[in-house]
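>>> Just a sequence and a predicted model for now, questions to come.
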Amino acid sequence: MEKLTAPKIEISIRTILVGIGAFFLLKFAWDMKDLLLSLFIAYIVMSAAKQPVDILARKGVSRKLAVLLVFTLFFVGVGLVFSSIIPPLVSETTLFIKHSPQIVENVRSALPINIGSFSLVEYIPNATNKFIVVLGSVFSNTSFFISTLFFSIYLTLDSNLLALALSRITSKEQKEKIIAIEIEIEKRLGKWLLGQAFLMSIIGVTTYIVLSLLGVRYALPLGIIAGLLEAIPNIGPFVAAIPAFFVGFSQYPFLGLFTILAAIGIQQFENQIVVPMVMRKMVGIHPILTLVVLIIGGRYAGVLGLLFAIPLTLVVGTIITEIRK
């Protein structure tokens, strides 16, 4: 009878070294996650700023002056918007926070069921609080904001940085391929950021107008919440509807019902008109894929995963598509 021998598994020294190198690379990336996040945000901002800068440069404006003009106009525009909405926003938000316990209590006592028994009702405020805390901790960090701003400006100024670096370590054909991939990534990320900003503005303004017409209190902060949460596709609009319903219902039950109907109407307006017109044409990600990557991003990276799942998917998808050409 022939003896059975166990198959030998041989692992080369090179495989071991590659594994060790990959481990330390991942550890380094994790340790430097704040820096990498700052660079990634800066790269997205650069992708959006590069097109107007290039247009000005082609018209004879020096690149440094073009970058200065684009970023200055952006900050002036943001400053004008915020200066006009901050006084009423602070006033309404202060009242909203002050009366929120009473609003919740009014809804609890008015509904014929104990809404506190549903975990979703407990989860949504917690999720919203975590979202606000994370955003606050990231963007209130002065060094993070300043470093991201400087990275954005530097990357926009020196847009051929990758080409110069690659010219020293790759062949001409490889360099051209990588540069083509980078150009396509920049185009898609720039379109995504501009489309996302437009979408958030449209939904925020629409929500504010509709809630104001319905007579719902605190329409301005609720509209801003709806606009900000639009950064999380599919999930954000649902979460944004909860505080609006609570406020409306606390005034009188039928207003709560009208608020939910208004939220559904705004969602349909977004899905049927705004998103096909803006995001799908500019980005081209299928809604099912969007939901899948959001679930994965939220599962493994929390709120930041939800925020950056789509741009990361764009980067990976573009690389795969361009390599297969």
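Sure thing, it's come through. Numbers count the residues shown, from 1 in each chain.
>>> contacts and neighbour counts: CA atoms only from here.
Fine.
>>> So what's the residue count around the nearest residue to I124 once chain neighbours are set aside?
Excluding its sequence neighbours, the residue lying closest to I124 (Cα to Cα, 6 or more residues apart in numbering) is V239, at 6.7 Å. By other Cα atoms under 10 Å, 19 other residues sit near V239.
>>> what about V239, which helix or strand?
According to DSSP states H and E, V239 maps onto helix 235-251.
>>> which strands and helices sit next to that helix?
With contacts defined as 3 or more Cα pairs under 8 Å, 6 or more residues apart in numbering; DSSP states H and E, helix 235-251 has these neighbours: helix 63-110, helix 219-229, helix 253-269.
>>> for those, which one sits closest to T290?
Among the helices and strands packed on helix 235-251, the nearest to T290 by Cα to Cα is helix 219-229 (15.5 Å).
>>> In addition, the following structure is provided for comparison:
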Amino acid sequence: MRKKTFFKLVLILFLLIIIFVLIYYKAKISRIITPFILAVVLTYILNPLVCKLHRKNIPISASILLVYTFFILFIASIIIFLIPELINNTKELIESVPDITARYQKMFAGFLENIQKSKWSPDIKAAVLGEIEGAATAIQKYALEILGKTLNVIMQTVSFLADFILALVIAFYLMKDKEQFIEAALSIMPLKWRNGIISTGREVSTILSNFVQGQLLTALIIGILESIGLYIVGVKYALILGVIGGISNIIPYFGPFIAAIPSAAIALLDSPIKVVWTILVFIVVQQIDNAFISTKIIEGRLGLHPVVTIFAVLIGGEFFGIIGMMLAVPVFAVMRIIFRRAIDAIV
């Protein structure tokens, strides 16, 4: 019992050291590992198709190149038919930020005028006016931040394209030489650990495969449903808001609010009743997701308690932003498996 407790403490200390290094050098590490993370995601998406072709006696390199060809054609078709509309939506939204800000300021000014004319006590008036003025300042600041980050987003897009091209190269070798990588990793491990490592690797791979494939398909479906729903109720920029909703849906618990809040804010500029319809769209889509999509598409659960999931998302978001929130849950799930298997193997 003491031995088991000792090894648990050693593993916890080791994990804390790793977490400290990741946090302290997060900027440098994120630049290095981004193409590798993308490569792993691409591998889990494309490898099943590569394996099917390879089983038909097509050489592995040719199988990968064939899958890459269809994948690039698919991406190109999206760029040709969808991206122009998405760019127009984004451009219109950015250009309309000053107008949206001005309209909200006018709305707040009307509230202020009505409050000044009301028969409320001076203390209540002062408290309400303070809250409204604070909200107006926050909205203006948020709008200016959006405009200020526009150029940064463009630069990040260029950087992402470079990382994506590098990820395609890395993913090619991960799929082509995966057996060699596995053999090389096992060769440096003690013989008594190898079976356990293979078993752990398979469990981790299954979880990551289910997560990546399931979440991407779920995000696609959610994005389509929300775009259609917002378009039907007449919300402007329905496509870009739906895309944001689909991507943010990957983040557990908090994701749906990321798209719902700006959608409701834009709908409010037209009419209060449109806000109700907009919120109803997100509620209906989330109910469909919970009842049918996630339960059917994502096979198996990551095995994390809801409290741990929320903690993981908050930690990931605090140190690594939106990407950290998206990756926090599978990372915690993998760490949990490795931690449990390591204790079982050592003790």
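Structure received. Predicted, not measured: the structure shown is a model, and the values here were computed from it.
>>> what's the TM-score here?
Overlay of the two chains. TM-score (TM-score structural alignment, normalised by the length of the first structure): 0.79; 306 aligned residues with a Cα RMSD of 3.5 Å.
>>> from the helices and strands packed on helix 235-251 of the first structure, which stretch is densest packed?
Across those, averaging neighbours per residue (mean count of other Cα atoms under 10 Å) puts helix 219-229 on top, at a mean of 24.
>>> before we move on, the earlier item: which one, of the helices and strands packed on helix 235-251 of the first structure, ends up nearest to V138 of the first structure?
helix 219-229 (15.0 Å).
>>> Turn the helices and strands packed on helix 235-251 of the first structure into CSV, columns for distance to A244 of the first structure.
Output for these, formatted as CSV (distance: least, Cα to Cα, whole Å):
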stretch, distance to A244 of the first structure
helix 63-110, 11
helix 219-229, 6
helix 253-269, 7
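>>> Look up the closest residue to I322 of the second structure, ignoring the ones flanking it.
Using Cα to Cα, 6+ apart and skipping residues adjacent in sequence, the residue nearest I322 of the second structure is G316, 7.9 Å away.
>>> The residue nearest to I124 of the first structure maps to what in the second structure?
Here V239 of the first structure is matched to I258 in the second structure, going by TM-score structural alignment.
>>> again with L36 of the first structure
Aligned by TM-score structural alignment, L36 of the first structure pairs with I33 of the second structure.
>>> tell me how far stretch 256-276 of the first structure is from the chain's mean position?
21 Å (Cα atoms, centre = their mean, to the nearest Å).
>>> actually stretch 51-58 of the second structure, sorry about that
On Cα atoms, centre = their mean, the centre of stretch 51-58 of the second structure falls 32 Å from the chain's centre.
>>> what's it aligned against in the first structure?
Aligned by TM-score structural alignment, stretch 51-58 of the second structure falls on residues 54-61 of the first structure.
>>> Can you give me the buried ones in that stretch?
Within stretch 54-61 of the first structure, the residues scored as buried using 16 or more other Cα atoms under 10 Å are D54, L56, A57.
>>> and the first one, what helix or strand is that in?
Meaning D54 of the first structure. Using DSSP H and E, D54 of the first structure falls within helix 33-58.
>>> For that helix, could you pull out the residues that count as buried?
Those would be 38-50, 53-54, 56-57, for helix 33-58 of the first structure by 16+ other Cα under 10 Å.
>>> Could you look up the next helix or strand downstream of the lengthiest helix in the second structure?
Longest helix in the second structure, counting residues (DSSP state H): helix 122-176. Following helix 122-176 of the second structure in sequence order, the next helix or strand is helix 178-187 (DSSP H and E).
>>> so which strand or helix has the closest residue to V334 of the second structure other than its chain neighbours?
Once flanking residues are discounted, V334 of the second structure sits nearest to V204: 6.0 Å by Cα to Cα, 6+ apart. In this assignment (DSSP H and E), V204 of the second structure forms part of helix 191-232.
>>> which residues are in contact with stretch 301-315 of the first structure?
Applying Cα atoms under 8 Å, 6 or more residues apart in numbering, the contact partners of stretch 301-315 of the first structure are 130-131, 134, 185, 188-189, 192, 231-232, 283, 290, 293-299.
>>> do stretch 252-264 of the first structure as well
The contact list for stretch 252-264 of the first structure, computed with Cα under 8 Å, 6+ apart, reads 110, 207, 210-211, 214, 216, 241, 244-250.
>>> Of those residues, select the buried ones using a ChimeraX command.
In ChimeraX, this line selects whichever of those come out buried by 16+ other Cα under 10 Å:
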select :207,210,211,216,241,244,245,246,247,248,249,250
